[in-house]
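In: Give me the fold of what follows.
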Amino acid sequence: MSDYTNIAHPYAKASFDFALGENKLQEWHSMLSILVTVAEEETIAKQISSAEGVHTQQSEELVNLIIHVCQGLVDDHVINLIKVLAENGRLAVIRDLFNLFSDLKDEHERVIPVTVTSSELLTQDQVTSLTAALEKKLERQVEMEQVIDNSLVGGIVIKAGETVIDGSLNTSINRLAHQLHAR
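Out: Okay, here's the model as predicted:
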């Protein structure tokens, strides 16, 4: 969790509530994603960092630059959000605002992102079976991402929100070694 999470929360919540009220959650998610990409571009990111916490002529020029780059890709409401963030010296929270917005959207849509780490790519049958089992257990729609970790000897590690299920062979071997040392 970033230092900016608490600062970003009210902006994310207000953005989410507005998008939900307008029935434009996906559109806002896409526009905020674009805003993050622009804000994290090296030149702009440096300017955001140097303008953090203050509203100056330099920050107004920065806002105009961000709006110019985003023009046609975001609507007037997101442009207003950019202006409000800048007026309050909060442009540095854009990434956290997006992450919190995404969390609120996922919670609303009852979707949970799940990361499955294994030593090799799972087959389509394994993905289908694992997804069905996780959706039943978690009572949510699962969006699965596969990560390959060659350091795992076998098995898988599943991360869903704050829950981690470690079924890796490495962990089983370590657990067995610990039990043998304890005796």
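In: alpha carbons only for contacts and neighbour counts from here, please
Out: Will do.
In: Wait, a strand at residue 156?
Out: Yes: counting by DSSP: H, G, I helix; E, B strand; the rest coil, residue 156 is part of a strand.
In: Name the next helix or strand downstream of the longest helix anywhere in the chain, please.
Out: Longest helix of the chain, by residue count under DSSP state H: helix 5-21. Per DSSP states H and E, the first helix or strand lying C-terminal to helix 5-21 is helix 25-39.
In: by contact count, what packs against that next one?
Out: On a contact count with 3 or more CA pairs under 8 Å, 6 or more residues apart in numbering; DSSP states H and E, helix 25-39 meets helix 5-21, helix 42-50, helix 57-70, helix 94-108.
In: please give me the structure for this one as well, since I'd like to look at both together:
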Amino acid sequence: MASQLSSINLISDRYASALYELAIEANKVDATINDLKLVQKIIGGNKDLKLLIKSPLISSQDKLKVFMKIFSNQGINDLTDNFLKVIANNKRFAYLSLIISQFMKINSAKRGDVTAEITSADELTEEQKNEIVNKLKVKLGDKLSLNYKIDNSIIGGLIVKVGSKMIDSSLVSKINKLKIAMRGT
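Out: Okay, here's the model as predicted:
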């Protein structure tokens, strides 16, 4: 299972990297981003389209025909159009959402953007959010975007995730550490 997951990540990374490099060469990074956001939005909002993409019973060429019909009047650029054709020819439509996500991650990394996920037990006030933003900007720089989540199971405190790093100052984490420490004595 782990090797299958790494294989999927490798595939999505290769396609996303290739598309990003082509977008840079063609000076169409922003246009490609807009196109890919549109593709994600349309896929995300259409259950039937999601099923079509994942279906092994429908050929990649038929999937491409559906996509071309949907996007023909949307004004997508030729690079995105060719990308969808390559995905179809290589039978990689099932990876489309992962490839798009990876493309966005590559773009954020190249631009120096940092995304942090803040999880709290309750809704944070604007004052608390501003304090978090200011402290994180000191550590991470100005190109920072924050995603806030509420998870009642952490009881209190915060969990901050930036990339593969995590700062867990949640109350549930502290309780669990205390339980472990008490078992050891």
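In: quick one: TM-score?
Out: Here the TM-score for the pair of chains, by TM-score structural alignment, normalised by the length of structure 1, is 0.86; 179 aligned residues with a CA RMSD of 2.2 Å.
In: Of the helices and strands packed on helix 25-39 of structure 1, which stretch is the most buried?
Out: Most buried of those, by mean neighbour count (mean count of other CA atoms under 10 Å): helix 94-108, with a mean of 20.
In: the inter-axis angle of that helix versus helix 5-21?
Out: 50 degrees (axes from the mean of the first three to the mean of the last three CA atoms, to 10 degrees).
In: how big's the offset between helix 94-108 of structure 1 and structure 2?
Out: If you overlay the two and look at helix 94-108 of structure 1, the average distance to its match in structure 2 is 0.8 Å (mean CA distance after the TM-score superposition for structure 1).
In: For residue 61 of structure 2, see how far away the residue nearest to the spatial centre of structure 2 is.
Out: The centre of structure 2 sits closest to residue 101, judged by CA atoms, centre = their mean, with a distance of 4.2 Å. Going from residue 101 of structure 2 to residue 61 of structure 2 by CA to CA, to the nearest Å gives 23 Å.
In: next one: residue 70 of structure 2
Out: 14 Å.
In: Repeat that for residue 49 of structure 2.
Out: 15 Å.
In: swap in residue 123 of structure 2?
Out: Per CA to CA, residue 123 of structure 2 is found 47 Å from residue 61 of structure 2.
In: What range does stretch 97-113 of structure 2 cover in structure 1?
Out: The aligned range for stretch 97-113 of structure 2 in structure 1 is 95-111, by TM-score structural alignment.
In: quick one: the longest helix of structure 1 aligns where in structure 2?
Out: Using TM-score structural alignment, the partner range for helix 5-21 of structure 1 is residues 9-25.
In: Give me the distance from the matching stretch to the chain's centre.
Out: Centre-to-centre, stretch 9-25 of structure 2 and its host chain are 15 Å apart (CA atoms, centre = their mean, to the nearest Å).
In: That stretch against structure 1, how far on average?
Out: Mean deviation for stretch 9-25 of structure 2: 1.7 Å (mean CA distance after the TM-score superposition for structure 1).
In: Name the residues that touch stretch 137-152 of structure 2?
Out: Contact partners of stretch 137-152 of structure 2, identified using CA atoms under 8 Å, 6 or more residues apart in numbering, comprise 112-123, 133.
In: just the buried members of the residues you listed?
Out: Using 16 or more other CA atoms under 10 Å as the burial test, the contacts of stretch 137-152 of structure 2 include 113, 114, 115, 116, 117, 118, 119, 120, 121, 133 as buried.
In: out of those, what pair is the most spread apart?
Out: Spatial extent of those (CA to CA) is set by the pair 113 and 121 at 26.3 Å.
In: Now name the helix or strand holding whatever residue of structure 2 lines up with residue 129 of structure 1.
Out: Counting by TM-score structural alignment, residue 129 of structure 1 corresponds to residue 131 in structure 2. Mapping residue 131 of structure 2 onto the secondary structure by DSSP H and E places it in helix 126-140.
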